[in-house]
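A.B. asks: Sequence and predicted structure below; questions after.
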Amino acid sequence: MNDDDPTRRLPTLDKSGSATAGPSDAERPPREEREESGVGGRARRFWAARRVPAALVALVVLGAAGLLLYDVAAVRADRPAMAWRKRLAEELATRHLDDVWVLAGAAVAVALGLWLLLLALTPGLRAVLPMRRSTPDVRSGLDRAAAALVLRDRAMEVPGVQSVRVAVGRRKAKARAVSHFRELDEVRGDLDTALGDGLRQLGLARRLALSVRVRRSAKR
C-alpha cells in the first residue's frame, strides 16, 4: 500500500488500546462509486413541487365541475339548460370524427395529457445538482449558477487568464477562457488542473465532465 495515498485510513485505537487497521483498498468500494453514493446512501435528484401546474389543473377542473353541476342542478329544478351545453351536445352529435375541429381538439388534449405525465414522472429542479450524502437523513444540493461562479473564481486565479465564462450543466462543465499572455497549451493545462480540483471540491454526487477551451485575446 502506498503510504502517500491520501484516501488511506489510518489505524485506530480500540478501548483496550490496541491498534486496529482500517479497511484495505480491496475492501473499500471504488472512488467513483463512493463519490456517487456517499456514506449516507445514493444521492438522487430533487423533485420539484410543481405548484403552478398543479394549481392550474385544479382550478380548471374545479371550475368545469362546478359549472357542470350548477347546470345539472338548474335542469333538475325545471330551468332551461345553459346555451353552451346545448351547443356542445349538438356539436358532439352532428360532427364526424374526421372533422378538423374534432381532430384538433383531440390533439390538444393528447398534448396536454402527455405534458402532465411528463411533469409527474420527471424530477424537475434541473438547476440543483445533488451533492454527496454524508448522513442518511440529510440531503443537500448545489445550484448550478453557484457552482459556475465558484469554478469561474478558480479559473481567474490561473496566470494568463484574462476572462473566462463557465457554464455548468447536469453532466458537464464548460469553460471558455481568453488568455492575454503565456502559451495557450500551458494555460489550458493549468485550467484543467484547477477546474478539475474545483469540481472535486464541490462535493457533487456525480462527477461532471470538463471541457476547457482557451483562445488568444484579440489584439487592439
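C.D. replies: Here it is on my side, so go on. Numbering: from 1, shown residues only.
A.B. asks: Going by C-alpha atoms from here, please, whenever you check contacts or count neighbours.
C.D. replies: Fine.
A.B. asks: tally of neighbours for the closest residue to residue 191 other than its chain neighbours?
C.D. replies: Of all residues not flanking residue 191 in the chain, residue 155 sits nearest, at 6.2 Å (C-alpha to C-alpha, 6 or more residues apart in numbering). Summarising burial for residue 155: neighbours were counted as other C-alpha atoms under 10 Å, giving 27.
A.B. asks: Likewise for residue 162?
C.D. replies: Residue 162: 16 neighbours (other C-alpha under 10 Å).
A.B. asks: isn't residue 37 right up against residue 43?
C.D. replies: Yes. Residue 37 is within contact range of residue 43, at 5.8 Å (criterion: C-alpha atoms under 8 Å).
A.B. asks: shared neighbours, those two?
C.D. replies: Taking C-alpha atoms under 8 Å, 6 or more residues apart in numbering as the criterion, residue 37 and residue 43 both touch 132, 133, 205.
A.B. asks: any idea which of those residues is closest to residue 163?
C.D. replies: For the shared contacts of residue 37 and residue 43, the residue nearest residue 163 by C-alpha to C-alpha is residue 205; the value is 28.7 Å.
A.B. asks: put this beside the first:
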Amino acid sequence: MTAAARRGTTTVSERAVRRIAERATTEALPGRTAKATATVRGRRAELSLGVTLPYPAPLADGVHDVQRHVVERTRELTGLDLPTARVSVTSLAAPRHSRAPMSPTAETDSPGTNSPRAPARWWSRRRIPLTVLTSVAALGCGALALDLIQVHTAHRAAAAWRVSAVHWLSGHGPGDPGVVIAGALTALVGIWMVVLAVTPGRRRQSTVHTAAERVDAAVDRSAVESLVRDAVGGVAGITAVRVRVRRRRVTVRARLAFGDRAQTSAAVTAAARAAVSSCRLRREPRVRAVVVPEPLWQPPVPAPVPATAVATKGVAQ
C-alpha cells in the first residue's frame, strides 16, 4: 500500500473557493447573485462576500443566515478551515420569491440573548494602493537586480539608464530643485501610505449589531438612504424626498404638497427614525428632518364651527 506521504496532495485554488461560495450564496438567497473574494493559505481560507438582500427583510438575520450557510457549505466541499466569512450588503432589492431567504441548517437565535459588540468600522485591504506600490517597487528592484547580475556574471557594461542616473545624482546636490521636488513627492507618497495604514477606509459602510457570535455585518449607506427615503415617502402630503446618510447624522429634506406642516414634520422625523432604528446600526446617527412646502402649498383652513355648537355654548353661559 502506498504511504500517505507519497500519494500526493490536493490543492484547492482561490477561484474554486470563490465559485463555491458564490454558489452557496445562491442556495441561501434563491434568485440572487453574489460577488466573492477568497484567499487560501495552506489549509486555511479567508472569504468575503458582497450580496444583495431582499427588501423588506431584517438585515442582521439575513446576513447571519447567508454567512452561516456559506461557511458550512464551503467547509464541506473544500475541506479547508474557514473560520468565518465577511458578508457585506451592497444593495437591497424587491424579493423575487414569496419565501424569505432560507438556510438549510437554520437555527433560531434566542430572542433574549444580548448582541455581541460589533466592530466600529470595517478595515479596507487597500488592494489598489498596495498593488500600485508593490508593482512599482518590484519593477525598480527587478530592473536594478537584472542589470547588476548581467554586469557581474556576463561582464556586460552597465545599463545606460543606471549610468545616467549616477551621473545626474553626482552633479546635483540637496539644494537642487529637481532633488527637492523628488524628495517632496516621496514624502507625500509616504504620508499617504501612513494615512491609508492607520485609517479604516470603507466610509460608505456602517457596521450593524448581530445576534450571533463571530458574525460581523455591515450595510452600505446607500441602502440606509433607500430605506429612509421609502419610509418618508409614505407620509401623507410628501411629494419628493432627499436623504443623505453620514456617520453621525441622517439629513432628510422633504417637499410638502398639502397638510399641516408641523404635523407632517413630526411624522417625517418619526418615520426616518424608525427606518434608521430598523437597520440596527452600531452607532445610530441623529436624524435631522427639514420639510419645505411646495410653491402651491396652502396652510390648512380651520374647520368652521357648526352653528348648533355656538348656540349650545351661548345657552350654557
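C.D. replies: The structure has been received and is ready for your questions. From a predicted model like this one, the values you see are computed outputs, not experimental measurements.
A.B. asks: hmm, back to that, return the member of the shared contacts of residue 37 and residue 43 of the first structure nearest to residue 31 of the first structure.
C.D. replies: Among these, residue 205 lies closest to residue 31 of the first structure (C-alpha to C-alpha), at 11.6 Å.
A.B. asks: Tell me which of residue 37 and residue 43 of the first structure has more neighbours.
C.D. replies: The neighbour comparison of residue 37 of the first structure against residue 43 (other C-alpha under 10 Å) goes to residue 43, with 24 against 18.
A.B. asks: List the residues that contact that one.
C.D. replies: By C-alpha under 8 Å, 6+ apart, the contact set of residue 43 of the first structure is 36, 37, 130, 131, 132, 133, 139, 205.
A.B. asks: Select from those residues every entry located in helices.
C.D. replies: Judged by DSSP state H, helices contain the following of those: 36, 37.
A.B. asks: What about the residue of the first structure sitting at the aligned position of residue 131 of the second structure, how many residues nearby?
C.D. replies: Applying TM-score structural alignment, one finds that residue 131 of the second structure aligns to residue 55 in the first structure. Neighbourhood size, residue 55 of the first structure [other C-alpha under 10 Å]: 11.
A.B. asks: Kindly report the same for the one 3 residues further on.
C.D. replies: A total of 12 residues lie near residue 58 of the first structure under the criterion other C-alpha under 10 Å.
A.B. asks: Likewise for the one 3 residues further on?
C.D. replies: Applying other C-alpha under 10 Å, we find 12 other residues in the vicinity of residue 61 of the first structure.
A.B. asks: for residue 89 of the first structure, same thing?
C.D. replies: Quick note: residue 89 of the first structure (other C-alpha under 10 Å) scores 11 neighbours.
A.B. asks: Just give me the match in the second structure for it.
C.D. replies: Per TM-score structural alignment, residue 89 of the first structure is aligned with residue 166.
A.B. asks: mean shift of stretch 114-121 of the first structure relative to the second structure?
C.D. replies: Compared with the second structure after the fit, stretch 114-121 of the first structure shows a mean deviation of 1.2 Å (mean C-alpha distance after the TM-score superposition for the first structure).
A.B. asks: centroid residue for the second structure?
C.D. replies: The centre of the second structure sits closest to residue 205, judged by C-alpha atoms, centre = their mean, with a distance of 3.7 Å.
A.B. asks: how close does that one sit to residue 166 of the second structure?
C.D. replies: Distance of residue 205 of the second structure to residue 166 of the second structure, computed by C-alpha to C-alpha, to the nearest Å: 48 Å.
A.B. asks: Check residue 229 of the second structure too.
C.D. replies: Distance of residue 229 of the second structure to residue 166 of the second structure, computed by C-alpha to C-alpha: 62 Å.
A.B. asks: can you count the residues close to whatever residue of the first structure lines up with residue 222 of the second structure?
C.D. replies: Residue correspondence to the first structure (TM-score structural alignment): residue 222 of the second structure is matched to residue 145. Neighbouring residues of residue 145 of the first structure were enumerated by other C-alpha under 10 Å; the total is 15.
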